[in-house]
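1. Structural data only, the sequence is not supplied:
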């Protein structure tokens, strides 16, 4: 059963998607004493408040997504007999409309799929244009551009891959016709949807979206103010594009007049043109990759975690952090009486994270361009290697967290300097057959490149590449820009299996590089601390990408902050706006159920039956 009012569940297919908006409204060695202070990394998306969520229990199926209208679209598809993959497609199409700041058909996606027998990883990540090179983000002086100088315009637009990847996955795992999956989004685009509080907040805060006349005319009033919360926003251009995609498939986006409009927008930008071509769009191909699965013991129980391999760094980093924790006493640290991670646990977690992020900067890139260390990405997850790395963790902060040498093989690559990463959205689905999707989808920065075409926004995904192609000594960086290459990502769609091989959990989050920490927190909370998904998601956020230790503002007592500082950490309390969505197997009143959780920091809900 769900926690939505019965009268909402009785609405017909054509009207229930709008009723979901009402549902959301109702839910409401010598070490310095303290590390040198460096700038705290920018947060991927602005905060828009906290809306408490109760968590959801369902008996047959469940879908969790970042906006109630999108979640309701997925629920309708599952109720009509659709597969988890079908529901994820319907959710993504609605998110393109109602959460345009985070994802859409102009971006890219990583999708993990479980069909009851096999785990698959579908790569719809954007690619660099054929005309791109390592100097793409260098100015005339040879120095890297400022971030938003690179983002706003056509320069950072990569070849979108979401729709082609979803089409590939649907051909294998779809149950309902492709065209049916677009109906909720088409209807909402045609008839309109109420502007949500989060969309309004981000529109108000954004300094660049108004620079595009098309976007300004759609998102803002004539006086430049964003449309108010509740304003019914219609998008007939997107409705027309979605009808074309429903009828003709991904080809409608990658060839013909829509493709021509995309390329014209990119290449004809008056101040910051890009290099995307019609050939790039026509030639784009999604990939099926081998999932990165590894064993993980939490308490006395063994689990199998499966995540996305490179070009994502997420599964590797999460596996390393949890694996190093498992080699220390910190893994067994319970939550405090206040329901918070202890200071000792946070210290150990932060040190393990710094080591993982050092390896990430050194090694991870598109596997078609960057070779895995020791010839296998699993070398970074080898228990012997992680045991050696964990020995570096002491009672005080390491002065330097070095990259390791997995397999004992030295590399000629240079580490990538720390660089900001932005947006995304996450979708988790379990269908009536027990098949599952964990899908993280993105246009990168909030509102992407701020370029709107035919009712949707284009990505700025190329800024996930290193702006510098090499270090001062000329050593190449694994994640440098190269033609046809996919930028490194932190997206971490994850599936968890128990020791009997049964699906135990699907989850993930948006959040730039902090996706890794948001997802790891939730996994550890459910598997080690025995929390429900909602309880684990509700835990305060924390993490580090190698610099300051970030703690979610207002969530930790001063004594914890001071204790971490005495261990040498530079601690910053900041807003940490995750967008976690997770579903796990559980028991309720003696029967098996699905327990769902949605992040109170955003607008998502879980629905099902």
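-> Ah, there it is. As the structure is a computational prediction, the values presented were derived from the model and not from experiment.
2. Could you use CA atoms for every contact and neighbour count after this?
-> Noted.
3. Just list the residues touching the spatially most central residue of the chain, thanks.
-> Per C-alpha atoms, centre = their mean, the C-alpha nearest to the average position across the chain is that of residue 510, at 3.4 Å. With contacts defined as C-alpha atoms under 8 Å, 6 or more residues apart in numbering, residue 510 is in contact with 423-426, 440, 491, 578-580.
4. Return the subset of the residues you listed lying in strands.
-> 425-426, 440 (DSSP state E).
5. contacting residues for residue 309?
-> 289-292, 315-316.
6. do that again at 7 Å, thanks
-> 291-292, 315 (C-alpha atoms under 7 Å, 6 or more residues apart in numbering).
7. helix/strand/coil for it?
-> Taking DSSP: H, G, I helix; E, B strand; the rest coil as the rule, one finds residue 309 in the coil state.
8. Chain neighbours aside, what residue packs nearest to residue 515?
-> Nearest residue to residue 515, sequence neighbours excluded (C-alpha to C-alpha, 6 or more residues apart in numbering): residue 509, at 5.7 Å.
9. Use this one as the comparison:
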């Protein structure tokens, strides 16, 4: 009976949203043009029991239906992720990987779940070196099966559901199966991504799905059905992840990755051996809060934590949202990214100084390197305390656009923040059974060593590439008060750190906080988000010695703030997300 009720609810929710019950609220982030004043006046959505924010309205609606039907945050996350795979295929899906941080209200415990892709077992450190011994160009590496890592998204969401689910696994796939068969209107963001994606039309299956027969990209508003994906989800709904990792779907994945250009190394044994993992969250005490997130192989929580830990030496509340605060943020980011490039990688393969990187004394010493009036230029990595010193050389991050973010709270008090990805937009461009495969192997360092000193994030068989994903939970007195995270490649780290400062130090409403223009520095030149305020900030930073320029900084932040019985939700105006609450 419950299953029948849920199925009907999921199918008709789009109509029901026009008659939301008393207390339900929604915000669509496909707004008309706004003035700066109007943007500053925006406020978050409020609710009292349940809330979800994702990057696409259809995904939010699918997850919200689950919450209304008595599902847990884990159940809603599964439903939302499957819908994101369908309607935002360029960003995430079962052909990629994910990190999740989950709060279990009954046990009052925080657990992180690692669904990061892995390198094929046969991969070696020279994986990205050409015949001449030099690294091949990044763009050349992306397209084709060689860039595909063993996918982890399906396995990690199955693990999450096993631990925290309340509704039947099969029920959670029904909204996406129905939508895949009936079709959905292509959003503006997806249409733009299709038109702008290099090499996408070079791959026959992707070309047949995203383009017309005359080669023109399918436009915004066109109805796009995906019966192949519906068939895939029917199998997974009935049998779990086994057909994907050990059965016929997996066999087709391996075959599809054997592309004519850049053929892949992944085998069926690699798929069968894949494991999603529970990991202990990485946490930092920041003023009166505890900021927790995903540890290695993600650098997200460590680097966000380092930025905040360094800035705890400064009174950001008194300084406020000023050019001086931007200067301090940039300098702290440089120091943190210098450590990230030197030390951070998959801790299952590298002796990571995780505790040392967040040691208060070490961060205090790093903070003393900051001149309040003048930039330090390029920062160098520090020497965090560690038991087993191991020498590494540094590598460099590259921004990405193929990622998504969701945050959820259920009526039982459980909460989840999840960052999910296929790496670059449209991943490897290889499509099979209705979904795209990731290009996560390009997140490894292309250069394995310099002068005989290894790079921590070099390719190794079975290793997980370093990530920047930073799904974050903020605790106060042992209870969650904030969930957040963002897509954006290495820029995820400053996006999340800046949003946390705006909400924690400046006490801004979540929507106002994530609407603030971004400032990004990954230990190089500074990027200031394009907009009416960019020129003045660039001038102020230039006076302090920074090399700064305006840039398109396309974050996708999602936020749920828990303030006693009140929930406040926000979704990034830079994308097309939706907050739903009740």
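-> Ah, there it is. Every value quoted in this text rests on a predicted model; they were computed, and no experiment measured them.
10. Quick TM-score on the pair, please.
-> The pair, once superposed, lands on a TM-score of 0.93 when counted by TM-score structural alignment, normalised by the length of the second structure; 559 aligned residues with a C-alpha RMSD of 1.9 Å.
11. still on that earlier bit, return the member of the ones in strands among the contacts of residue 510 of the first structure nearest to residue 64 of the first structure.
-> Of all those, residue 426 has the smallest distance to residue 64 of the first structure: 8.3 Å, by C-alpha to C-alpha.
12. excluding its backbone neighbours, what's nearest the closest one?
-> residue 440 (4.4 Å).
13. List the contacts of the counterpart of that neighbour in the second structure.
-> Alignment note (TM-score structural alignment): residue 440 of the first structure maps to residue 419 of the second structure. Neighbouring residues of residue 419 of the second structure by C-alpha under 7 Å, 6+ apart: 98-100, 404-406, 469, 471, 485-487.
14. mind checking the longest helix of the first structure?
-> For the first structure, the longest helix by residue count, based on DSSP state H, is helix 343-363.
15. and residue 594 of the first structure, helix, strand or coil?
-> Secondary structure, three-state DSSP: residue 594 of the first structure is strand.
16. The second structure: which residue goes with that one?
-> Aligned partner of residue 594 of the first structure by TM-score structural alignment: residue 567.
17. ok, back up a step: just the angle for whichever helix or strand comes after the longest helix of the first structure relative to helix 343-363, thanks.
-> Going down the chain from helix 343-363 of the first structure, the next helix or strand is helix 383-390, by DSSP states H and E. Helix 383-390 of the first structure and helix 343-363 are oriented at 110 degrees to each other (axes from the mean of the first three to the mean of the last three C-alpha atoms, to 10 degrees).
18. What residues of helix 383-390 of the first structure count as buried?
-> 383, 385-387, 389-390 (16 or more other C-alpha atoms under 10 Å).
19. Quick check: chain neighbours aside, which residue is closest to the corresponding residue of the second structure for residue 66 of the first structure?
-> Under the alignment (TM-score structural alignment), residue 66 of the first structure pairs with residue 55 in the second structure. Using C-alpha to C-alpha, 6+ apart and skipping the chain neighbours, the partner closest in space to residue 55 of the second structure is residue 577 (3.9 Å).
20. I'd say residue 319 of the first structure and residue 383 touch.
-> No. The pair residue 319 of the first structure and residue 383 fails to qualify as a contact (C-alpha atoms under 7 Å) at a distance of 10.2 Å.
21. which neighbours do those two share?
-> Here residue 319 of the first structure and residue 383 have no joint contacts, going by C-alpha under 7 Å, 6+ apart.
22. Is residue 113 of the second structure part of a helix or strand, or is it coil?
-> strand.
23. cool, residue 306 of the first structure as well?
-> Secondary structure of residue 306 of the first structure, per three-state DSSP, is strand.
24. which residue packs closest to the aligned residue in the second structure for it, ignoring adjacent ones?
-> In the second structure, the residue matched to residue 306 of the first structure (TM-score structural alignment) is residue 292. What sits nearest to residue 292 of the second structure in space, not counting adjacent residues and going by C-alpha to C-alpha, 6+ apart, is residue 283, at 4.1 Å.
25. Please, which helix or strand holds that neighbour?
-> Per DSSP H and E, residue 283 of the second structure falls inside strand 282-286.
26. can you name the residues of the first structure that that strand overlays?
-> Mapping strand 282-286 of the second structure onto the first structure (TM-score structural alignment) gives residues 292-296.
27. From the chain's centroid, how far away is that stretch?
-> On the basis of C-alpha atoms, centre = their mean, to the nearest Å, stretch 292-296 of the first structure sits 20 Å off its chain's mean C-alpha point.
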